[in-house]
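> kindly return the folded structure for what I paste below:
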Amino acid sequence: MMSSRLNGFGFLAGQPHPDPKRKTLLFIHGAAQNSRFWEAQVSGLAPEFNTVALDLPGHCRSQGPLCTSVEEMASAVLEFMDGSGLPSVVPCGLSMGGGIVLQLLLDHPSRFPEAILANTGARLRVLPDILEAARSNYDAYQKALFHFVVPEPRRTPELKDALDMATETGNAAAVTDLTACDAFDVMDRLPEIRSRVLVLAAEKDISTPLKYGRLLSDKIPDASMKVIQGCGHFSPMESPEEFNNHIATFLA
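Reported below is the predicted structural model:
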């Protein structure tokens, strides 16, 4: 796995040069996170696919400014794709990243025959108390978030350290990202999606419960759903082998 920058975008990649004969998994992180969230996918799926995880503008190694809407974030992803020349892109987004993927599928359907939505929804409302906590006491917000969204058996020191590395240190990204999530709503447009979609949901996810994934699977015409047992909102890190296996099977 390598870390690099291109045209102002920071990213992780599973290989120095993408193979034009392979599909490219493009991983898009959630609110206040960065590309390191996807390390287990970038490295674990690299033997079968081109793998890339992007830092959204203003996050980690990517230049700013921060995007203030999911639509802007989707445009930034397209800008990165066009500048890097990635072949056969299959976007995979978690939470806010899933909202970005939905926006891409709706606005640019011909570019994405397949896509993966992980622990996300067609509407991403944020409780006012959560947004205020991110704004006023970011350290406390981060600590509370770990205990809120990760089921007790999964709360290991190793996972906490990995999540800390994959989370932005200042609260500017969190506040901007969460505000963008709160305004996002494509509920009525789901039947327009014509891509083949895998919906990955987590059994113990409190942030985006299973009913969110079921709605996506029911409303998107060519969607299938898999549930990762025992995991919470950060299932790609909590159970990376199972998460990766579902992706590999879907794209096989």
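> C-alpha from now on. contacts and neighbour counts both.
Will do.
> so how far is stretch 138-150 off the chain centroid?
Distance of stretch 138-150 from the chain centroid (C-alpha atoms, centre = their mean, to the nearest Å) equals 18 Å.
> so residue 117 sits in a strand?
Yes - under DSSP: H, G, I helix; E, B strand; the rest coil, residue 117 falls within a strand.
> in this structure it contacts residue 94, no?
Yes - with contact defined as C-alpha atoms under 8 Å, residue 117 counts as touching residue 94 (6.4 Å).
> tell me which element the residue nearest to residue 38 when sequence neighbours are not counted falls in.
If the residues on either side of it in the chain are set aside, residue 38 comes closest to residue 53, at 6.4 Å by C-alpha to C-alpha, 6 or more residues apart in numbering. Taking DSSP states H and E as the criterion, residue 53 maps to strand 50-54.
> I have a second one here; can you model it like the first so I can compare?
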Amino acid sequence: MWLDVAGKRVFAATGGRDFDNTKPTVVFIHGNAGDHTVWALQTRWFAWHGYSVLAVDLPGNGRSEGPMPDSVEAFADWMPKLLDAAGVKQAALVGHSMGALIALETAARHPDRVSRISLLGFAYPMKVNPDLQALADSGAYTVVELMNDWMIAKRNQIGGNRVPGSYLLGGSIRLTDNAPRESLALGFRLCNAYANGKQAVAAVTCPAQIIAGERDIMTPLRAARGWAAEFSQGRIDVLPGCGHMMMGERPDETLDALRSFIAG
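Sure thing, here's the model as predicted:
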């Protein structure tokens, strides 16, 4: 589905069904160097069970036209424009990693547009290793390999994917490598620079969920546990044996947690 958002072409997948803005809407927001494809299973279930889905390619990522906003706050102010373009008054936001920061800040800045938020792979502050940032700034391919090695738990890198014949690590490397290097580097910078997380958590009044991977080394579980208790209506769901890319590592369990929170 193509949308005109502030004069730019933006792509959003709809889970295999035509978008209907009269239904409850769930917006899925990918992380740095991702796109709508990371939500394949989760979006399809919601689209076929009474919801309308927008799995957006953020500006400057996937099929969407740039430029990419240069701060989490700018992304948060862009989100209502996306909803307006789709004719949606209010939506549930599901964000992963950088997308989790965007979902959080959007709920804090635009509470009337957000019914609830689910934050996957969330931590605050979301600091980036300086060496990783330097590699991203240089455009080196090494950043793609390192990023994916850290994102996916070791035991999940070597097989056992729920879809026969699929190679989770290889697919994730291919997706990250296809992202523009300048968008990847900027994504790291804006995650590292985001400084409003504590205030945003305090400002959020809608129900909030954190979905955390037990073996996530990029946004560790210990950080997620503390923040879940700070929301006025917060909960946390922990996925055993899972790293940062829970949508691929534990797709069924991720969907179950989202169903329980959004549809339950």
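> ok so, going back, map the residue nearest to residue 38 of the first structure across to the second structure for me.
Matched to the second structure by TM-score structural alignment, residue 53 of the first structure sits across from residue 55.
> now for that match, how many residues are close by?
25 (other C-alpha atoms under 10 Å).
> tell me who's in contact with it.
12, 13, 14, 15, 27, 28, 29, 30, 36, 39, 43 (C-alpha atoms under 8 Å, 6 or more residues apart in numbering).
> tell me the counterpart of the last one in the first structure.
Taking TM-score structural alignment as the criterion, the aligned counterpart of residue 43 of the second structure in the first structure is residue 42.
> what residue lies at the spatial centre of the second structure?
The residue lying closest to the centre of the second structure (C-alpha atoms, centre = their mean) is residue 96, at 2.3 Å.
> report the contact partners of that one.
Going by C-alpha under 8 Å, 6+ apart, residue 96 of the second structure touches 29, 30, 31, 119, 120, 121, 122.
> what of residue 80 of the second structure?
Contacts here follow C-alpha under 8 Å, 6+ apart; on that basis residue 80 of the second structure touches 110, 113.
> map it onto the first structure.
Using TM-score structural alignment, residue 80 of the second structure lines up with residue 78 in the first structure.
> can you pull the buried residues of the host helix or strand of that match?
If you go by DSSP H and E, residue 78 of the first structure is part of helix 70-84. Residues of helix 70-84 of the first structure classed as buried by neighbour count (16 or more other C-alpha atoms under 10 Å): 70, 71, 72, 73, 74, 75, 76, 77, 80.
> among those, which one sits closest to residue 202 of the first structure?
residue 70 (22.8 Å; C-alpha to C-alpha).
> ok, which stretches of the stretch 1-150 of the second structure are strands?
Listed in chain order, the strands of the stretch 1-150 of the second structure (DSSP state E, counting those that start in this stretch) span residues 2-5, 8-13, 25-29, 52-56, 91-96, 114-120.
> in the second structure, what range does stretch 216-225 of the first structure match?
Alignment of stretch 216-225 of the first structure against the second structure: residues 227-236, by TM-score structural alignment.
> any idea how far apart the tips of that stretch sit?
9 Å (C-alpha to C-alpha, to the nearest Å).
> name the nearest residue to residue 106 of the second structure, sequence neighbours excluded.
Closest to residue 106 of the second structure by C-alpha to C-alpha, 6+ apart is residue 76, at 4.4 Å.
> how about that neighbour, what does it touch?
By C-alpha under 8 Å, 6+ apart, the contact set of residue 76 of the second structure is 102, 103, 105, 106, 109.
> again, only using 6 Å
102, 105, 106 (C-alpha atoms under 6 Å, 6 or more residues apart in numbering).
> next: residue 67 of the first structure.
Residue 67 of the first structure touches residue 73, counting by C-alpha under 6 Å, 6+ apart.
> that one matches what in the second structure?
Checking TM-score structural alignment: residue 67 of the first structure goes with residue 69.
> also residue 25 of the first structure?
Aligned partner of residue 25 of the first structure by TM-score structural alignment: residue 26.
> contacting residues around that match?
Going by C-alpha under 6 Å, 6+ apart, residue 26 of the second structure touches 53, 91, 92, 93.
> again, only this time at 7 Å
Going by C-alpha atoms under 7 Å, 6 or more residues apart in numbering, residue 26 of the second structure touches 52, 53, 54, 91, 92, 93.
> what span of the first structure lines up against stretch 145-152 of the second structure?
Going by TM-score structural alignment, stretch 145-152 of the second structure sits over residues 143-150 in the first structure.
> the matching stretch: which residues count as buried?
Of the residues in stretch 143-150 of the first structure, those buried (16+ other C-alpha under 10 Å) are 146, 149, 150.
> mind putting the contacts of residue 26 of the second structure into a markdown table with neighbour count and distance to residue 184 of the second structure?
Converted to a markdown table, the contacts of residue 26 of the second structure look like this (neighbours: other C-alpha atoms under 10 Å; distance: C-alpha to C-alpha, whole Å):
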| residue | neighbour count | distance to residue 184 of the second structure |
| --- | --- | --- |
| 52 | 24 | 29 |
| 53 | 31 | 25 |
| 54 | 26 | 22 |
| 91 | 22 | 27 |
| 92 | 23 | 26 |
| 93 | 28 | 22 |
